[in-house]
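**Q** Quick one: sequence and predicted model below, then my questions.
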Amino acid sequence: MKGEPRLAELIASLSLATDLGLGLPQEHVLRQTVIAMRLAEAAGLDHAAQADTFYVSLLAWVGCIADSHELSRWFGDDRQIRADSYQVDKVGLPMMRLMLTHVGADAPPLRRITTIGRFLTGGFRDAVDGFVAHCQTTGDVADRLGMNARVKVALSQAFERWDGKGVPGTAGGEQIEAVMRVVQIADDAEVFCSTGGPDAAGVMLRSRRGSEFDPALVATCLAHSERIFSGLHEVDAWSLVIEACPDLDRPVRLAELDQMLEIFADYADLKSPWYLGHSRAVSALADAAAVEMSCSAADRALVRRAGLVHRLGATGVSTSIWNKPGRLSAAEQERVRQVPYFTERILSRQPTLAGIGSIAGMAFERSDGTGYPRGLRAAAIPVPARILAAAAAYQDLAEERPTRPALPFPQRRAALLADVDAGRLDAAAARAVLAAAGHAVGRRTRLVAGLTAREAEVLELLVRGLANKQIAARLSVTPRTVATHIEHVFTKTGVSTRGAAAMFALRHGLVDAGGTSAERPM
């Protein structure tokens, strides 16, 4: 059907959000994929492996934000530590030195010394666990996208090393899938090629061959350097990647597009425990409000899908900002105001997604021109965007934030109507949202994976970022009991980190935005 996006286009769009999460320039992952495909061909990988290279490269780092909450606790800006990690061979003293230079970097001297001490006793283990969370989250996304078993195995080895010193450390040398060995080289090489050209990439590859990277593949890359790196920053990486997509690609029918965009929603909300489930909730509320306003089926689909992706650009904002308990600085506020702009850019390359992105990018515009990023006024804001703006504003009031509790229903209504009276929100859209919210009914938690009701409660509190002692106090049980429940949850769900557990909970409807009054992480 005309206008249906292809699977490759959806995954390539998601890679643009990954660039933001990595703290790297836009289209890093696309350029990395160009390098990977060229290297796979030069290395003589068979047709199936070259097809797998395409998907493994685009998805390899999609799990990068799974440990953003944990990284921000130690390093402040999770995006900066990720970007800077490319400059070192990520093991041993070089990696430890890098982390120590970032621990508590923005804290006063005495507090920073204390934070470094705490990091040395437990934080390094948290950082290593982050690699596991990354792989498990990537695996969840790959599974939901319908990737084949070969791709999923390769993705699970993203942080393994040729010398066997990687994470989780269960594979080394040729035990690592050839596709992943190719992608690992392409990832770092693109960063160095972008900043210093092919010569800088060559120096880096020589310094890490036999340790981080497969020496034979490094030799192949160096031997074919001109062809592999040529014109990398002059070409349209998006077009090169999409045109070269393998036979496994397929159209995504509009009937299944919502399901795919739910992945985008969960991905964005994983950035901070405070927003888990937010995008799905906004989408559902906006959809119900569109029904209240008797919108056409096309507009209803548009606002529903825009609700799912309206915070996709949040991956470009440090989690320390989303989690900050105090007032944001002017610079931090400006970064937050860029979220809808980032969202539009991420979705702009594919026509169907671009149409959705244009509405999503207006989620924070206001009828009186005081919104962002463009300061549009009512006449320039279409009805679907007005509904989305009202739904996003209402849902935000319904959820707890680091600076305030969630508002009770009567106060939410009053706050939304105050925005209408001030001319910020469209009156008809706001009334439709209030009507939709007023008719909402509770939903019983749907248990999966053999979880008990108590385990589901523990899971929801865990993914919100609460420590075992906090969970114990909330549920009036002992910390040891909580630890046992968490062990059972991890065993039954097949994950072992908070970030991966959050993706599981979102996927199976086990956590709702604003769905618990439990204490949130500070």
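**A** Great, that's in hand.
**Q** drop to CA atoms for contacts and neighbour counts, all remaining ones
**A** Fine.
**Q** Run through who's touching stretch 421-428.
**A** Contacting residues not belonging to stretch 421-428 are listed as 293, 366-370, 378, 386-387, 389-390, 416, 419-420 [Cα atoms under 8 Å, 6 or more residues apart in numbering].
**Q** Stretch 246-258 too?
**A** For stretch 246-258, the external contacting residues (Cα under 8 Å, 6+ apart) are M1, E4, P5, R6, L7, A8, A51, F54, R305.
**Q** mind redoing it with 10 Å?
**A** With Cα atoms under 10 Å, 6 or more residues apart in numbering as the test, stretch 246-258 has contacts from 1-10, 47-48, 50-55, 147-148, 242, 260, 264, 301, 304-306, 308, 352-353.
**Q** Restricted to buried residues, select those in PyMOL.
**A** A single PyMOL command is used to select the members of the contacts of stretch 246-258 judged buried by 16 or more other Cα atoms under 10 Å:
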select buried, resi 4+5+6+7+8+9+10+50+51+52+53+54+55+147+242+260+264+301+304+305+306+308+352+353
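**Q** Go through the contacts of stretch 246-258 and flag which are in helices.
**A** Among those, the members falling in helices are 7-10, 47-48, 50-55, 242, 260, 264, 301, 304-306, 308, 352-353 (criterion: DSSP state H).
**Q** Return the residues in contact with L459.
**A** The contact partners of L459, by Cα under 10 Å, 6+ apart, come to 451, 453, 471, 482, 485-486, 489-490, 498, 501-502, 504-505, 510-511.
**Q** I'd like the contacts of stretch 421-428 laid out as CSV, including distance to W61.
**A** Conversion of the contacts of stretch 421-428 to CSV gives the following (distance: Cα to Cα, whole Å):
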residue, distance to W61
M293, 41
R366, 35
S367, 38
D368, 40
G369, 38
T370, 36
A378, 39
R386, 34
I387, 34
A389, 31
A390, 34
L416, 39
D419, 40
V420, 42
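**Q** Dump the residues you listed to TSV, plus neighbour count, distance to G139 and secondary structure.
**A** Formatted as TSV, the contacts of stretch 421-428 follow (neighbours: other Cα atoms under 10 Å; distance: Cα to Cα, whole Å; DSSP: H, G, I helix; E, B strand; the rest coil):
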residue	neighbour count	distance to G139	secondary structure
M293	17	40	coil
R366	26	39	coil
S367	24	42	coil
D368	16	44	strand
G369	15	42	coil
T370	15	41	coil
A378	18	43	helix
R386	27	36	helix
I387	33	34	helix
A389	33	33	helix
A390	33	35	helix
L416	23	40	helix
D419	18	42	helix
V420	20	44	helix
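**Q** The residues you listed: which two are farthest apart?
**A** M293 and T370 (24.7 Å; Cα to Cα).
**Q** Can you give me every residue that contacts M96?
**A** Neighbours of M96 in contact, by Cα under 10 Å, 6+ apart: K90, L120, F124.
**Q** Distance from stretch 263-282 to the middle of the chain?
**A** 9 Å (Cα atoms, centre = their mean, to the nearest Å).
**Q** scratch that, stretch 116-124
**A** With Cα atoms, centre = their mean as the basis, the mean position of stretch 116-124 lies at 26 Å from the chain mean.
**Q** same question, stretch 394-411
**A** On Cα atoms, centre = their mean, the centre of stretch 394-411 falls 24 Å from the chain's centre.
**Q** want to compare, so here's the second one:
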Amino acid sequence: MSGSTAGAPTRAEMLAALSIAIDLGLGQPAEHMLRAAILARRLAERLGLSAQQRGATYYSTLLMWIGCTADSQEYARWFGDDIAVRAASYLVDWSGLPFLRFLVDHVAEGRPLTRRAATLAGMMSDARGNLGRLLHSHCMSAALLAGRLGLPQEVQDAVACAFERYDGRGLPQALSGDRIPLEMRIAQLADTAEVHDRLGGVDAAIAMAQSRRGGQFDPVVVDAFAADAGALLDIPHGSAAWTAAIDSAPDRDAVLHGEALDETLAAIGDFVDLKCPFMLGHSRGVADLAGSAALAMGMSPADASTLRRAAYVHDIGRLGVSNLIWSKDGPLDDADWERVRMHPYLGGRVLSRVPGMDAEAALVRAHHERPDGGGYPAGSRGTTLTRADRLLAAAVAYRSATEPRPYRVALEPAEAAARLQRRAAAGQLDAEAVAAIAAAVGAVGARARTATPAGLTPREAEVLTLVAQGRTNRQIAASLSISEKTVRNHVEHTYAKIGVSNRVGASLFAIDHGFLR
């Protein structure tokens, strides 16, 4: 049996952990995508695919919904609870009257009747166009993120087609038949069949596949599945599913060391931050602050590295909380807070699956704990919190204060530092950690962008930053006191100069080039 060497996770293990985080955002139980990837690999073997194609099929399935963070804000705008609507969508064929009923039932779900009616009218005025724009962002983002994780071109091409249909009635490109990569045609069936098997058994999975044969799914793939579905779906659950999935990975022995591990964790952090545009660059910013402060406090390079790595992925549990909550512009109610308080625990659970990441998982679980015991999720206090725990909490608090939120504007650095001092005086943050973060802010700031890349003008750089933060053209126009037409022109010129085609591409460019403090 293959796996990581002591103290160093494999690439397959890190990507498997990411798939569990994606499960959170899909409203599915952990191991859903792991089990789907095993099924897809088996189907690829039945279809006689080459070893390279089988490997690409495995990762195309495991991470086929990696673009889900990029469209979570839009899903929440149209449907309310982005996680709930994704979970429900597995039970309906995205075509014809059943899909129309699905849209009517779920648009603005949980909101006042007048709001639902207005949102539904807006959606139905151009349902295909509205969904097409939403899914285009998802698909382009999925391909970009797959590339940042070092996945091969075949996987990048496949995940960009997650919403296409064999009959050509999918979105955003209306591809049909063999124009959809075979890896994705297999992945689509495996993903949906795993859900129906889990909910209704093998016969339910076969019935679902055959009902969508020639529509959503490739008939050849459906027939290969139906011919021996019982054996293909004989996949373990729980920790055994993890082991089986790792053993199915094409690169299961590729260990991640040093910089390669850092780059993978940073890319995962970027993926998480895209869920809420106002969080863009948050994870990298926290990692820079925490890592610099740790060394300044005299922590060993090894401990500082562990802290930095935990900081890259400290918010991975946010994927399990709906954007309907994260984007509220007013106070959260008790039910909202119950979900919010769970996200450090969820993040710790995701990372705890990865051998060699126990220390990072513990830090992730504790990043919202407080010395006075008023933090979450465990309410830990005093000496139960390590020096690294306290430092990560202070770094998160500072970085969060300097970022905008739906209910407040971003604080200037001096205001954020003063806020941390007040919290330290009240026992909510550790005073030594706050002092170290304050000292690190200057060092990190000195490494910020000093020149405008790609020939961008100062105005284009301003527009790029606001686009990356999820602002609409109207909001950008109001912020910069220019017309929406001028904003559109700036956006078009900026995208052309930096070589991207959507907000996510612009966002990743902004992160890489230091546009976000």
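**A** Cool, the structure landed. Note that the structure is a prediction, hence the values are computed from the model and not measured.
**Q** center of the first structure - which residue?
**A** Y267 (3.7 Å; Cα atoms, centre = their mean).
**Q** What's that residue aligned with over in the second structure?
**A** Residue correspondence to the second structure (TM-score structural alignment): Y267 of the first structure is matched to F271.
**Q** what do you get for S225 of the first structure?
**A** So S225 of the first structure corresponds to A229, using TM-score structural alignment.
**Q** got it, and G307 of the first structure?
**A** Checking TM-score structural alignment: G307 of the first structure goes with A311.
**Q** ok, its match - contacts?
**A** 265-266, 269, 282-291, 305, 360, 363-364, 367, 392-393, 395-396.
**Q** mind listing which of the residues you listed are in helices?
**A** Judged by DSSP H, those include 265-266, 269, 282-291, 305, 360, 363-364, 392-393, 395-396 as members of helices.
**Q** Just the strands from the stretch 301-450 of the second structure, written as ranges.
**A** Applying DSSP state E, counting those that start in this stretch to the stretch 301-450 of the second structure gives no strands.
**Q** Distance of P251 of the first structure relative to L302 of the first structure?
**A** 19 Å (Cα to Cα, to the nearest Å).
**Q** Have a look at these two and say which one is more surrounded.
**A** Taking neighbours as other Cα atoms under 10 Å, P251 of the first structure and L302 compare with L302 leading, 24 against 15.
**Q** looking at it, that one is touching I359, isn't it?
**A** Yes - the pair L302 of the first structure and I359 passes the contact test of Cα atoms under 10 Å, sitting 7.8 Å apart.
**Q** Need the overlap of contacts for those two.
**A** Counting by Cα under 10 Å, 6+ apart, the contacts common to L302 of the first structure and I359 are P384, A385, L388.
**Q** I'd say the first one and L302 touch.
**A** Yes - with contact taken as Cα under 10 Å, P384 of the first structure and L302 are classed as touching, separated by 7.1 Å.
**Q** Between these two, which contacts overlap?
**A** Common neighbours of P384 of the first structure and L302 (Cα under 10 Å, 6+ apart) are A286, D287, A290, I359, A360.
**Q** Throw these into CSV and include distance to T220 of the first structure, thanks.
**A** CSV is the format used below for these (distance: Cα to Cα, whole Å):
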residue, distance to T220 of the first structure
A286, 53
D287, 53
A290, 56
I359, 46
A360, 44
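**Q** which one of these sits closest to I116 of the first structure?
**A** Nearest member of the shared contacts of P384 and L302 of the first structure to I116 of the first structure, counting by Cα to Cα, is A360, at 40.7 Å.
**Q** Now do the same for that closest one: its match in the second structure.
**A** That one, A360 of the first structure, aligns with V364 by TM-score structural alignment.
**Q** What residues does the match of S225 of the first structure make contact with?
**A** By Cα under 10 Å, 6+ apart, A229 of the second structure lies in contact with L39, L43, A193, D197, V202, D203, A205, I206, V222, D223.
**Q** Can you name the two of these that sit furthest apart?
**A** L43 and D203 (17.4 Å).
**Q** Settle it for me: which of the two has more neighbours?
**A** With neighbours defined as other Cα under 10 Å, L43 of the second structure and D203 compare such that L43 has more, 25 against 14.
**Q** distance of the more buried one from A249 of the second structure?
**A** 14 Å.
**Q** Please render the shared contacts of L302 and I359 of the first structure as JSON lines that adds neighbour count and distance to T114 of the first structure to the earlier fields.
**A** Shown next, in JSON lines, are the shared contacts of L302 and I359 of the first structure (neighbours: other Cα atoms under 10 Å; distance: Cα to Cα, whole Å):
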{"residue": "P384", "neighbour count": "26", "distance to T114 of the first structure": "50"}
{"residue": "A385", "neighbour count": "28", "distance to T114 of the first structure": "47"}
{"residue": "L388", "neighbour count": "34", "distance to T114 of the first structure": "45"}
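**Q** and which of these is nearest to E212 of the first structure?
**A** L388 (46.4 Å).
**Q** Aligned against the second structure, show me the partner of I11 of the first structure.
**A** Looks like I11 of the first structure aligns to L15 there (TM-score structural alignment).
**Q** Can you tell me how far its match is from A160 of the second structure?
**A** L15 of the second structure is 18 Å from A160 of the second structure, by Cα to Cα.
**Q** And for G382 of the second structure?
**A** Taken as Cα to Cα, the span from G382 of the second structure to A160 of the second structure is 48 Å.
**Q** now for R498 of the first structure: what does it line up with in the second structure?
**A** Per TM-score structural alignment, R498 of the first structure is aligned with R503.
**Q** The counterpart of A392 of the first structure in the second structure: what's it in contact with?
**A** Aligning on TM-score structural alignment places A392 of the first structure opposite V396 in the second structure. The contact partners of V396 of the second structure, by Cα under 10 Å, 6+ apart, come to 282-283, 285-287, 289-290, 311, 314-315, 367-368, 437.
**Q** R179 of the second structure -> the first structure?
**A** Using TM-score structural alignment, R179 of the second structure sits opposite Q175 in the first structure.
**Q** ok, now which ones touch its match?
**A** Per Cα under 10 Å, 6+ apart, neighbours of Q175 of the first structure: Q157, E160, R161, W162, G164.
**Q** can you pick the most crowded of those?
**A** Busiest of these [other Cα under 10 Å] is R161, holding 27 neighbours.
**Q** ok but that residue is inside a helix, no?
**A** No - counting by DSSP: H, G, I helix; E, B strand; the rest coil, R161 of the first structure falls outside a helix, being coil.
**Q** quick one: it from P215 of the first structure, how far?
**A** 11 Å.
**Q** Give the intersection of the neighbour lists for these two.
**A** The contact lists of R161 of the first structure and P215 share G173, where a contact means Cα under 10 Å, 6+ apart.
**Q** Select the longest helix from the first structure.
**A** Scanning the first structure for the longest helix, with DSSP H as the assignment, gives helix 178-208.
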